[in-house]
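Q: what shape does this take:
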Amino acid sequence: MTNLALITGASSGIGKEFARYHASKGGDLIITARREEALNTLKDELERKHSVTVQTIALDLAAEGGARKLIDEVAARGLNVDILINNAGFGGHGLHTQRDWAAEKAMIDLNITALVELSHGIGKGMVNRGGGKILNVASTAAMMPGPLQANYFATKAYVMSYSQALDEELREHGVTVSSLNPGFVHTEFAAAADLEGTGLAAQKGATAESVAKIGYDGMMKGKLVIINEGRLSFLLNWITPLLPRRTVLKMVRGMQTKSA
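A: Model (predicted):
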């Protein structure tokens, strides 16, 4: 298989668009998500349109041992991953203490634990072969605390910090690690996270296709942190850090408060 990419959360949204973009460049794929039927539909589309080879692995990465199962299955098939895109993740709206703990824990297990285990396991093979690229999908949420999505914002802050440190460790071994920090994107995320009716979900936002292209191209260039809009990048890097912390907290909470 040539230029093989492993993409998690590939059944919809940004993950599906990553798969489409990689296939359009002639790259083979391993796509994984929980929904087997959606994976098979995407497999058929990409193989028909681009004459690439697509393998599917349907599993729940948030389940106990999910990431290890994926790593072991890739190894059992004798596949060497050239590009790892850790895209799978989810959020959830509401006061942290009133949210279901099982859902909060599953968010940590998927957004952090599975991502780190895959980066460790697949990244080790890349280092041994002397090359590879990892793209971890974080969010602009990584760059500030997030009242009413406290756990989600914190998981993305972890992803951004971890990705930068890992890049510094692995770059001398031919492996780059990038953090993709998009703003609001029109996908199933808002509905799944119960964000409809908030100022955040009312934003114009970006398309999954445009974010996937910007993220993929930035990864291929070895960029450390990738933000999909110049205006957002300026705001988050040069304005927000200068504001009083309480002001930032109130601003973010206001964006995530549902209209009456």
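
Q: can we go C-alpha only for contacts and neighbour counts from here?
A: Will do.

Q: residue contacts, the closest residue in space to M1 that isn't next to it in sequence?
A: Take M1 and drop its neighbours on the chain: the residue closest to it by C-alpha to C-alpha, 6 or more residues apart in numbering is D28, 6.2 Å away. Counting by C-alpha atoms under 8 Å, 6 or more residues apart in numbering, D28 makes contact with 1-5, 22, 52-54.

Q: ok, 7 Å please
A: Residues near D28 by C-alpha atoms under 7 Å, 6 or more residues apart in numbering: 1-5, 52-54.

Q: can you map out the helices along the chain?
A: Ranges of helices within the chain are 13-24, 36-50, 66-76, 101-108, 115-129, 150-170, 189-192, 208-220, 230-234, 245-255, based on DSSP state H.

Q: hey, which of the ones you listed is tucked in deepest?
A: Greatest average neighbour count among the helices of the chain goes to helix 13-24 (a mean of 23), per mean count of other C-alpha atoms under 10 Å.

Q: name the helices or strands packed onto it?
A: When contacts are defined as 3 or more C-alpha pairs under 7 Å, 6 or more residues apart in numbering; DSSP states H and E, helix 13-24 sits against helix 36-50, helix 208-220.

Q: let's see this one next to it:
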Amino acid sequence: MSTTGKSRKARRSPAPRSTDTAPTRRTALITGASAGIGETLAWLIAAEDYDLVLVARSRDRLEALAQALRESHPIAVTVLPLDMAASGSARKLWLALQRQGVAVDVLVNNAGVLQHGAFTAMTPADHQAMIQLNVAGFTDLLAHFVPPMAARGSGRVLNVASIAAFQPVPSLATYAATKAYVLSLSEALGEELRGSGVTLTTLCPGITATDMVARAQAGSSALQNLPAMLISDVQDVAVEAWQACLKGQAIVVPGTLNLATTLAARATPKWLLRRLTGLLGRSTL
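A: Here you go, the predicted model:
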């Protein structure tokens, strides 16, 4: 009888829904989450009490990371092994989360691939692999996950580019071009969505101590001899990126030297920039 009485009273004077239901959990989706910047961001975002969806090719590495995150934080972690370079992967990911009723509040578009070397020494497949993941897969993720954010009127996107996005880089010609695309699309989309409640932040790190950079260094003695001051710590990069994402900052370039380099690149005449980057790039081949 007491339950019935409360029900009738509620109909006469409805209580606010927020007092009757638990707060909605926030979810962050991170691609390229199994190592490097993606893995470090996973730890930072988990500490902010977000549930996580982790995406990368390696199931074993993702499962190990997910277990460690669950043991350290009271969050839900979903593992979805996918190759984001494969056609249709973004749609598969979106449909899988739709079936689970998961809405993505933060998209970390981090999956990417780098190949260092002379353009003519690489195979057509090498170039296509970079374009497929860094451009096509990147765009497809945005096309699937940003429209629902805009419809809700809230969401954050963190796209990972590179300081290579600011100038041509001989020895990284295709890679730098793909990251220029990432930066350009991010800036344009951010302006389209201004005032919508959805923000886009582009992370443009310099050389960072990650597995991807280590693989590039393994094939170049010049890269192996880079001064330590030129190599950023992955934790520092991830912290700056996450803070900028929370603020809705359009572009973040971690490190004073990297920031100075990008500002100089934008101010330098194109012909001179080509000569300078040509000298530096050729020296690493």
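
Q: one step back: out of the helices and strands packed on helix 13-24 of the first structure, which gets nearest to V248 of the first structure?
A: The closest of these to V248 of the first structure is helix 208-220. By C-alpha to C-alpha, the value is 25.1 Å.

Q: what comes into contact with the closest one?
A: Applying C-alpha under 7 Å, 6+ apart, the contact partners of helix 208-220 of the first structure are 13-14, 17-18, 21, 135, 178, 180, 182, 185-187, 226, 228.

Q: what do we get in the first structure for E187 of the second structure?
A: If you follow E187 of the second structure across to the first structure using TM-score structural alignment, you land on Q164.

Q: which residue sits closest to its match, ignoring its sequence neighbours?
A: Using C-alpha to C-alpha, 6+ apart and skipping the chain neighbours, the partner closest in space to Q164 of the first structure is L224 (6.4 Å).

Q: hang on, the earlier thing: which residue in the second structure lines up with the residue nearest to M1 of the first structure?
A: Aligned counterpart of D28 of the first structure in the second structure: D51 (TM-score structural alignment).

Q: got it, and N136 of the first structure?
A: Counting by TM-score structural alignment, the partner of N136 of the first structure is N159.

Q: one step back: now for the helices and strands packed on helix 13-24 of the first structure, which one comes closest to W101 of the first structure?
A: Counting by C-alpha to C-alpha, W101 of the first structure lies closest to helix 36-50 out of those; the figure is 27.1 Å.

Q: any figure for the gap between the match of D28 of the first structure and N159 of the second structure?
A: As judged by C-alpha to C-alpha, to the nearest Å, D51 of the second structure and N159 of the second structure stand 19 Å apart.

Q: picking that back up, which of the contacts of helix 208-220 of the first structure sits closest to R129 of the first structure?
A: Nearest to R129 of the first structure among the contacts of helix 208-220 of the first structure, with distances taken as C-alpha to C-alpha, is L135, at 17.9 Å.

Q: isn't the closest one up against S179?
A: Yes. Applying C-alpha atoms under 7 Å, one finds L135 of the first structure in contact with S179, separated by 6.0 Å.

Q: adding distance to E196 of the first structure, write the helices and strands packed on helix 13-24 of the first structure out as CSV.
A: Output for those, formatted as CSV (distance: least, C-alpha to C-alpha, whole Å):
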stretch, distance to E196 of the first structure
helix 36-50, 24
helix 208-220, 18
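
Q: mind checking which of the ones you listed is nearest Q256 of the first structure?
A: Smallest distance to Q256 of the first structure across these (C-alpha to C-alpha): 21.0 Å, for helix 208-220.

Q: with the second structure overlaid, how far apart is that closest one on average?
A: When the second structure is superposed, helix 208-220 of the first structure averages 0.7 Å from its matched positions, counting by mean C-alpha distance after the TM-score superposition for the first structure.

Q: relative to helix 13-24, how tilted is that helix?
A: Angle, helix 208-220 of the first structure to helix 13-24, by axes from the mean of the first three to the mean of the last three C-alpha atoms, to 10 degrees: 60 degrees.

Q: equivalent range in the second structure for helix 208-220 of the first structure?
A: So helix 208-220 of the first structure sits over residues 234-246 in the second structure, by TM-score structural alignment.

Q: could you find the counterpart of A28 of the second structure in the first structure?
A: Mapped onto the first structure by TM-score structural alignment, A28 of the second structure lines up with A5.

Q: can you count the residues close to its match?
A: Counted by other C-alpha atoms under 10 Å, the residues lying close to A5 of the first structure total 26.

Q: so what's the residue nearest to it when sequence neighbours are not counted up against?
A: Distances taken as C-alpha to C-alpha, 6+ apart place I83 nearest to A5 of the first structure, at 4.4 Å, with adjacent residues excluded. Taking C-alpha under 7 Å, 6+ apart, we find I83 of the first structure in contact with 4-6, 132-134.

Q: what lines up with I83 of the first structure in the second structure?
A: Aligned by TM-score structural alignment, I83 of the first structure pairs with V106 of the second structure.

Q: if I look at its match, how far off is A136 of the second structure?
A: As judged by C-alpha to C-alpha, V106 of the second structure and A136 of the second structure stand 20 Å apart.

Q: over to I30 of the second structure?
A: Separation of I30 of the second structure from A136 of the second structure (C-alpha to C-alpha): 17 Å.

Q: comparing the two, which residue is more hemmed in?
A: Comparing I30 of the second structure with A136 by other C-alpha under 10 Å, the one with more neighbours is I30, at 24 against 18.

Q: doesn't P182 make contact with N228 of the first structure?
A: Yes. Counting by C-alpha under 7 Å, N228 of the first structure does reach P182; the two are 5.4 Å apart.

Q: circling back to that earlier point, quick one: which of the contacts of helix 208-220 of the first structure is nearest E47 of the first structure?
A: E47 of the first structure lies nearest to Y21 out of those, by C-alpha to C-alpha, at 12.8 Å.
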